[in-house]
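How does the following fold in three dimensions:
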Amino acid sequence: MKIQVLPIEIINEIAAGEILEKPANAVKELVENAIDAGSTSIKIELEEVGRNLIRVTDNGLGIPKEDLPLAIEKHATSKLNTKDLYDINYLGFRGEALHSIAVTSEMKIASCFNGDGYVIDAQTKEIKPHHIKCGTVVEVRKLFHNIPNKLRFLRSEKTELSSITELLNRLALVNPSIAFELISNGRQVLDYQATTPLKRMEQLKVLGKEFVENMIHIKHTNDGISGELFLGLPTLTQKKNNSLIFVNGRPVKDGLISSVMRHAYNDYIPKNTYPIAVVFIRIQNNDVDVNIHPNKSEVKFRDPQVIRKFLLSVTSKNLTQCSHSTSTTVANRAFERFNQLVEKQSNFHNETGSKITRNHSLYLPEERKVTVQPEECAKQFEHKTNLDFDHTQNNQEPFHFSTDPLEESLSMINNKKTPDGYPNKLPLGQQQSPSSSSLHEKQNTSFLQQQVRKTNRCEQLQDEKHFETFGKFKCQIHGTFIITETENEMIIIDQHAAHERILYEQMKNSITSPGQNLLIAEFIPLSERVVEILSLNGEKLKEIGLVVERVSHCAVMVNSLPEVFKNTPTNELIEEVASLLEEDIEPRTLLERIYANIACKRAIKANHNLTREEIEELLKLMENIPHTGQCNHGRPTHIRLPRKEIEKLFLRS
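Just a heads-up that it's a prediction; the model follows:
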């Protein structure tokens, strides 16, 4: 076949196909035009989710009669001239949208400008007077009627309507001063009145009701960048990166901002999960390029590092300020599980002949009395819930790590007398034999004991201590969970998760120098693979104070270690570092990951009974150290159960 120039009709259809993939794209272009026209009210009407009709009505500035024919010409626009390509103040600017819609449908535009109303037929170009009194009405019928292939690839009405709804939610979110209404087949789907940004966020619930209840609202301006952020608490996460990003009023997908937000939450959320956030960025127009995607859904920043620094600073600072908070989602999940157990037990009692008395308490008849062991209840609860509090296995090989040169005998704390009525060891649960070495058990508890000695050497325990955030300590159960109460809440604390975060934060803040030279270099035999990994990452290791010299294909010499690791077995540390280096992470992140792993292995394990003094010291540290709302893996360290919700479990009014 010879090379030939395509007919203009085919060229137009190909170009239109790049802009209009589905009805939502047409709705987007028309609504963005209405926003650019200064509208304060926009109404969208659909029939068959836009395949039969899309009508967009606004109260904007309108189009003069003489401009109506140009409005449907290709690359004709009032929003851009030759000097403004990198200083764009509008959502639309290419002059392609109306032309593309006209090519693929039957379209009419009615508009009023300075009190004069006219309508143009996009196919015949005929202009007639019209009774319209304000703004513009664009009516699109039979979308894709002349491109059957497009129609074949459209999804179900439910899916297409969902796409349109999601689009309008995003546009409504970034334009709270505009009222939006969506009607589909005569049924009102959306109705948003003009309001403030915060109230619009509450109206939309685009990221769910839980997000609205568990977010931090931030406004910040610095170095020509203005940001308004709605950040979900760290214990509120998602499996996919569905956070919403807006740059200069434009909904976009941006890899830079997404990665920065994930990095800011790196210390607080589980691996393979993402934070939930809504990010609004305002920046000088000439510092961002919006003309890199047909649908204008992507942007490129002139100086990405400025954006990165701004977002990291704002996000990290505010996450620190809410460091003791956990989302209501955690408690809600717990109550869901409790309710399931209550319902199951209720059904069991009813099946065995139990009766519900007037005060709704449940009981078993004496002749059918069943004895249930606490261990069985615990197993049943563990089976029923996916709130996995036990983060470690007791048979893990520990890191041997010392945070304080004043390592002393356990006898000081074990032999310490307490006032009458306060047993030294808590009575709940049986003391269990450790599964690892006695040295490991000593290291697990010695840190808390050292803190107790520092603050309580010369004083005896008097009244119950009351902590501002965590209230009064009540008991420890199963050697794993600590129960405290405030005036209106019961709090369940996972002692391992809490201690893990405390150790991690203290390690991060205790570094005074990047590395310390060893008096005698240490020879470490390793596998060839590990030696190769260390050799390839020598410079990265130096940045964290670890100097490793390759001496053979299966051995290295360690000349310098970060000071915090001086009491950690070097071979274990090197193996740990090598495994992390395979993930190709930056030095600071590498160091933090090592801290996290060590903290996890050093922290108090489950099934380990603590004294009252140790527990109160743990609570004190939780109050004073940041980010104790979640452990290093992002799991919650505690759950707050409101008294009113607990009463509901017992059908108390």
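
make it CA atoms for all contacts and neighbour counts henceforth
OK.

okay, now His478: neighbour count?
17 (other C-alpha atoms under 10 Å).

Not counting its neighbours along the chain, what's nearest it?
Gly429 (5.1 Å; C-alpha to C-alpha, 6 or more residues apart in numbering).

Contact partners for that neighbour?
Shown in contact with Gly429 (C-alpha atoms under 8 Å, 6 or more residues apart in numbering): 477-479, 609.

One more sequence to fold, the one below, so I can look at both together:
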Amino acid sequence: MNAPRPNMSPDLPQIRQLDDTVINRIAAGEVVERPASAVKELVENALDAGATRIEVTVSHGGKTLIRVTDDGCGIPGPDLPLALSRHATSKIDGSDLLDIRSFGFRGEALPSLGAVGRLTITSRTPGAEAHAISCTGGALGPVKPAALTSGTVVELRELFYATPARLKFLRSDRAETQAITEVVKRLAMAEPFVGFTLRDETSGEPRVTFRADAQSGDLFDALAGRLATVLGRDFAENAVRLDAEREGVHLTGYAALPTYSRGSSVAQFLFVNGRPVQDKVLIGALRGAYADYLSRDRYPAAVLFLDVDPQRVDVNVHPAKSEVRFREPGVARGLIVTGIRHALADAGHRASTTVANEVLGTFTAEQSAVPRVYQMDRPAQERAQSYSWPAPVIGQMGFAEAPAGRVDEAPQSADEAATHHPLGAARGQVHENYIIAQTEDGMVIVDQHAAHERLVYEKLKRQMAENGVAAQALLIPEIVELSPDDAATLLAHGETFARMGLALEPFGPGTIAVRETPAILGEINAEAMLRDVLDELDDIGESQLVQERIEAILSRVACHGSIRSGRRMRAEEMNALLREMEATPHSGQCNHGRPTYVELKLHDIERLFGRR
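Down below sits the predicted model:
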């Protein structure tokens, strides 16, 4: 602790004013962490300039070249030196930092890039001549005439050449290129009416690695088309539309069905006023919206856009502008949770189409080691014998004595009109667990236990919502000692906990008395639960722990109260289960997020047998 500090003089320290070059390099360390950060700043500038087409060209992961070309309004020649000055911007006038309606506003990106690389800006405004300016390692060059049709071209070469130590912290060219691609894709999702092109010149020949043409139509159609380009058709086909508003906050976007879940959070994209952000409140809200439909090792896929009055959100939190701070975080969180849950409920029993695709992918033709012999290649006598079919032996063909299971065929007259329903009419049961139903254009395979478990669970939840959570009074209240701040935090949410059957009362400074607990939870450790609740409140500003534990109990009760695997069902029972599934929201997945049924279209089945 008392070791001498090598960078400090033993004499009285002297305060010095750093020169602009050093200041810009320090700022660059915050604004430009890697080539992807530079691409983000330059593309955002192009969007602020009103561009409708943006082209990004990189080489060696952006380490040797980053070029961004746009057709925006351009920069007047006399203003080019000012554009490379710190804290010079056309986005705001500085009178109100809480009324920010553009991507950029700090005026740090261009001077920071010019301080650590070789930067050239060529621009032309309508009705004027084109001009160019260069900045190398912070040294500004003169403004020169240039040739350009319109818009702006920003070229950055040898990023971090002026700060070579930063190059050691960069990853491989492939990893940096992937990070740039992710940045461009996020911004492309935010601006569906703008065309984006990403090229890679590492091999010498420009190669297009990503392209998203400008969309047309209304906002939702344009966004759906852009998401299909960026995230793939599977996401677009298996996502529900979001359009909800609450207390002046508007939520739009698309959220995928629970059965279209991922193994990580790579398919979660959040935007606030069109700006890509990483916010723990919003991420926690997205997780909470799917908490009842996914297991903890699965992650939802969603693209969410929150539009809010700029006065109610602070984007000036970090130089990279990737973090925001809401004045009322509870409103934003509640809107996401309710908006997604209502949209998923409106989807009814729908399950993702990728489930059927995965099933079809497991069917592979068995490869025989014996060479294929065609009919006309056989001897005449063998061909004649091949036409006489022996009578099948009962049990040999696997029907009457199939060791793996049994098929119980439902009567064909059991309601032929049921085939017109989404889940069709039951035709049989195999292995005493799977219902086979015929639809108008295919077939459906239903896991009877998983499906009925979800139906019972939804019924229990409805009963709890209608009648409330029954509370059990403790004979001796449990006294929990906390810090005064923690106790005040819990008591501030006392009304919410009371609706869940948890009654809290103050019992002196920093002390809480737990007088009632949810009856369905049985005997619990109140102190441990309250501390877990505090951790969740500190992390995301709202706790769903008590509700999640209650719903976990309901899920367990539903599991034990549902149709068991191995039970034989009559045709009318199977059809009743199918009709109830169609009428119950979220019945497309079980309580753990797995699909309750698989639908195979007739043309897919015919393709399996080579009929198409």
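
circling back to that earlier point, show me the contacts of Gly429 of the first structure that map onto strands.
Ile477 (DSSP state E).

which of the contacts of Gly429 of the first structure tops the neighbour count?
Asn609 (25 neighbours).

sorry, back to before: looking at the contacts of Gly429 of the first structure, which one is closest to Ser446 of the first structure?
Distance to Ser446 of the first structure, by C-alpha to C-alpha, is smallest for Asn609 among these, at 13.4 Å.

which residues does the equivalent of the closest one over in the second structure contact?
Under the alignment (TM-score structural alignment), Asn609 of the first structure pairs with Arg568 in the second structure. With C-alpha under 8 Å, 6+ apart as the criterion, the residues that contact Arg568 of the second structure are 429, 432-433.

Tabulate the contacts of Gly429 of the first structure in CSV, adding columns for distance to Asn241 of the first structure.
CSV is the format used below for the contacts of Gly429 of the first structure (distance: C-alpha to C-alpha, whole Å):
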residue, distance to Asn241 of the first structure
Ile477, 37
His478, 37
Gly479, 37
Asn609, 40
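
what residue is smack in the middle of the second structure?
Gln268 (1.8 Å; C-alpha atoms, centre = their mean).

who touches His318 of the second structure in this structure?
Counted by C-alpha under 8 Å, 6+ apart, His318 of the second structure has zero contacts.

how about it, what's its match in the first structure?
In the first structure, His318 of the second structure lands on His293 (TM-score structural alignment).

With Asp71 of the second structure instead?
Matched by TM-score structural alignment, Asp71 of the second structure corresponds to Asn59 in the first structure.

just Ala437 of the second structure next, same as before
Per TM-score structural alignment, Ala437 of the second structure is aligned with Thr484.

quick one, what contacts its match?
So Thr484 of the first structure contacts 470-475, 490-493 (C-alpha under 8 Å, 6+ apart).

where exactly do the strands run in the stretch 351-500 of the first structure?
Assigned by DSSP state E, counting those that start in this stretch, the strands in the stretch 351-500 of the first structure fall at 466-467, 471-477, 481-485, 489-494.

Which elements pack onto the second one?
If I follow you right, that is strand 471-477 of the first structure. strand 481-485 (3 or more C-alpha pairs under 8 Å, 6 or more residues apart in numbering; DSSP states H and E).

Distance from the strand it packs on to the middle of the chain?
27 Å (C-alpha atoms, centre = their mean, to the nearest Å).

just the angle between that strand and strand 489-494, please?
With axes from the mean of the first three to the mean of the last three C-alpha atoms, to 10 degrees as the basis, strand 481-485 of the first structure and strand 489-494 are set at 160 degrees to each other.

Can you verify Arg166 of the second structure is assigned to a helix?
Yes. Arg166 of the second structure sits within a helix when classified using DSSP: H, G, I helix; E, B strand; the rest coil.

Can you find the partner of it in the first structure?
So, by TM-score structural alignment, Arg166 of the second structure is matched to Lys150.

contacting residues around that match?
21-22, 144.

Shared with the second structure, which of these?
Retained in the second structure: Phe144, out of those (criterion both residues aligned by TM-score structural alignment, their matches' C-alpha atoms under 8 Å).

want to try a markdown table for the contacts of Lys150 of the first structure, with distance to Ile511 of the first structure and neighbour count as columns?
Converted to a markdown table, the contacts of Lys150 of the first structure look like this (distance: C-alpha to C-alpha, whole Å; neighbours: other C-alpha atoms under 10 Å):
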| residue | distance to Ile511 of the first structure | neighbour count |
| --- | --- | --- |
| Glu21 | 55 | 15 |
| Lys22 | 56 | 22 |
| Phe144 | 64 | 25 |
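
Gly232 of the first structure: neighbour count?
Neighbours around Gly232 of the first structure, by other C-alpha under 10 Å: 24.

List the residues that contact the counterpart of it in the second structure.
When the second structure is aligned by TM-score structural alignment, Gly232 of the first structure is paired with Ala256. Applying C-alpha under 8 Å, 6+ apart to Ala256 of the second structure gives the contacts 235, 238-240, 300-302.

do the same with Ser535 of the first structure
Taking C-alpha under 8 Å, 6+ apart, one finds 548-550 in contact with Ser535 of the first structure.

May I ask which of those residues has the most neighbours?
That'd be Val548 among the contacts of Ser535 of the first structure, by other C-alpha under 10 Å, with 25 neighbours.

so after the lengthiest strand in the first structure, what's the next helix or strand?
Taking DSSP E as the criterion, the first structure has its longest strand at strand 516-525. As assigned by DSSP states H and E, the chain's next helix or strand after strand 516-525 of the first structure is helix 528-536.
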